[in-house]
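K.L.:
no sequence for this one, just the structure:
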């Protein structure tokens, strides 16, 4: 069974970087987006393949210097985050899943942070940030959003875990 001893709560963040048309990443920020790993049927628990994928997330993000891990308080998301949290000795900071973009933008200011989300909130973040191309909705999709010193956002896409 999944243990939650490493979880902290992240309060709602009021201050965020706002562009006239909506939210945007601050300069020198990295926001990594991925969906929770494969789950057992319609249960909230990860399958064996999902647990393998969650462990693979550690290697897939090793070069990204993650300093904060965020997820909604859903078991499959927290279970996906657990191996990364252990490897980095970081807590999983919970953000409500309904509208996470502002809190993530604030958290990522000058840092590299990861959001382990769900189809709905990943789509919402993608739309809120006005990003092109598809959101990372499949198991094993990893989207790395980087805002450089000029505010230009680039998107790097990776895959991780079992096929």
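P.N.:
Nice, thanks for sending it over. Just so you know, these numbers come straight off a predicted model, no measurement behind them.
K.L.:
alpha carbons only for contacts and neighbour counts from here, please
P.N.:
Will do.
K.L.:
residue closest to the middle of this protein?
P.N.:
residue 115 (1.3 Å; Cα atoms, centre = their mean).
K.L.:
Show me what the strand or helix carrying that residue packs onto, helices and strands only.
P.N.:
Using DSSP states H and E, residue 115 sits in strand 112-117. In terms of contacts (3 or more Cα pairs under 8 Å, 6 or more residues apart in numbering; DSSP states H and E), strand 112-117 is packed against strand 29-35, strand 68-71, helix 75-88, helix 101-107.
K.L.:
For the last one, which outside residues touch it?
P.N.:
Spelled out, that is helix 101-107. 12-17, 23-26, 31, 68, 95, 113, 115, 124-125, 128-129 (Cα atoms under 8 Å, 6 or more residues apart in numbering).
K.L.:
Grab the nearest non-local neighbour of residue 123.
P.N.:
residue 135 (5.9 Å; Cα to Cα, 6 or more residues apart in numbering).
K.L.:
Wait, a helix at that neighbour?
P.N.:
No. Per DSSP: H, G, I helix; E, B strand; the rest coil, residue 135 lies outside any helix segment and is coil.
K.L.:
Can you get me a residue count around it?
P.N.:
20 (other Cα atoms under 10 Å).
K.L.:
My understanding was that it contacts residue 124; is that so?
P.N.:
No. Assessed by Cα atoms under 8 Å, residue 135 is found out of contact with residue 124, at 9.1 Å.
K.L.:
follow-up on the earlier one: tabulate the helices and strands packed on strand 112-117 in a markdown table, adding columns for distance to residue 53 and mean neighbour count.
P.N.:
Compiled in a markdown table, these are given as follows (distance: least, Cα to Cα, whole Å; neighbours: other Cα atoms under 10 Å):
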| stretch | distance to residue 53 | mean neighbour count |
| --- | --- | --- |
| strand 29-35 | 11 | 25 |
| strand 68-71 | 16 | 25 |
| helix 75-88 | 8 | 22 |
| helix 101-107 | 23 | 23 |
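K.L.:
take a look at this one as well, against the first:
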């Protein structure tokens, strides 16, 4: 009887652990760059947005990117395209849910960029422990560097026009 209870308890713990949402690894030392898609009209980038997206590689020249992430949304992918071409890195499409954990687990010591939308930028910013407001304006870039002991360093840049 005790053996059965122990095995049942162990099975339940395993199932619960498998269902628990992934969190950002405490030991991660990832730099995550967060950018809102560029200026748009409707669902696609307008002339100003295309020009701003073209400046993204220059704005991020000081960062050695390991990956480019985005949800599967046309304006986000359009924003990522010049950066992807300039760095010869593909855009990896992932769900916006727990994107921070996904990126930091895939690149625990790397530098990645998420090109997103207002809502998922706020969510990922909070997930990563960013201070202040998440980047929301066109051209605003937020950089969160995860450091040892759970510390975060937050930097802000812009893609000018």
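P.N.:
Received it, and whenever you're ready, just let me know what you need. Source: prediction; values computed, not measured.
K.L.:
just to revisit the earlier point, dump the residue contacts of the residue nearest to the centre of structure 1.
P.N.:
Per Cα under 8 Å, 6+ apart, neighbours of residue 115 of structure 1: 31-34, 69-71, 104.
K.L.:
Shared with structure 2, which of those?
P.N.:
Contacts conserved in structure 2 for these, counting by both residues aligned by TM-score structural alignment, their matches' Cα atoms under 8 Å: 31-34, 69-71.
K.L.:
Which single one of the residues you listed is nearest to residue 89 of structure 1?
P.N.:
The closest of these to residue 89 of structure 1 turns out to be residue 69 (Cα to Cα; 10.4 Å).
K.L.:
which residues touch that closest one?
P.N.:
81, 85, 90-93, 113-116.
K.L.:
now swap in residue 76 of structure 2 and tell me
P.N.:
36-38, 70, 115-117.
K.L.:
mind running it again at 10 Å?
P.N.:
By Cα atoms under 10 Å, 6 or more residues apart in numbering, the contact list for residue 76 of structure 2 reads 35-38, 43-45, 53, 69-70, 114-117.
K.L.:
now residue 98 of structure 1
P.N.:
72, 120-121, 124.
K.L.:
and residue 131 of structure 1, how many neighbours does it have?
P.N.:
16.
K.L.:
corresponding residue for it in structure 2?
P.N.:
Alignment note (TM-score structural alignment): residue 131 of structure 1 maps to residue 130 of structure 2.
K.L.:
and its match, which of the three is it?
P.N.:
coil.
K.L.:
And residue 83 of structure 1, how far from residue 56 of structure 1?
P.N.:
9 Å (Cα to Cα, to the nearest Å).
K.L.:
nope, residue 71 of structure 1 is what I meant
P.N.:
In this view, residue 71 of structure 1 and residue 56 of structure 1 are 17 Å apart by Cα to Cα.
K.L.:
And for residue 156 of structure 1?
P.N.:
18 Å.
K.L.:
okay, these two: which has more neighbours?
P.N.:
More neighbours surround residue 56 than the other of residue 156 of structure 1 and residue 56, with 19 against 11 (other Cα under 10 Å).
K.L.:
So in structure 2, which helix runs the longest?
P.N.:
If each helix of structure 2 is counted by residues according to DSSP state H, the longest one is helix 2-19.
K.L.:
quick one: contacts for residue 17 of structure 1?
P.N.:
Taking Cα under 10 Å, 6+ apart as the test, what residue 17 of structure 1 contacts is 23-27, 102-103, 105-106, 109.
K.L.:
Which of those lies at the shortest distance from residue 62 of structure 1?
P.N.:
Of the contacts of residue 17 of structure 1, the one sitting nearest to residue 62 of structure 1 (Cα to Cα) turns out to be residue 109, at 19.7 Å.
K.L.:
before we move on, which element is the closest one in?
P.N.:
With DSSP H and E as the test, residue 109 of structure 1 turns up in no helix or strand.
K.L.:
Please say which position in structure 2 residue 110 of structure 1 maps to.
P.N.:
Checking TM-score structural alignment: residue 110 of structure 1 goes with residue 109.
K.L.:
shouldn't that match be in contact with residue 64?
P.N.:
No. Using Cα atoms under 10 Å, residue 109 of structure 2 is not in contact with residue 64, being 11.8 Å away.
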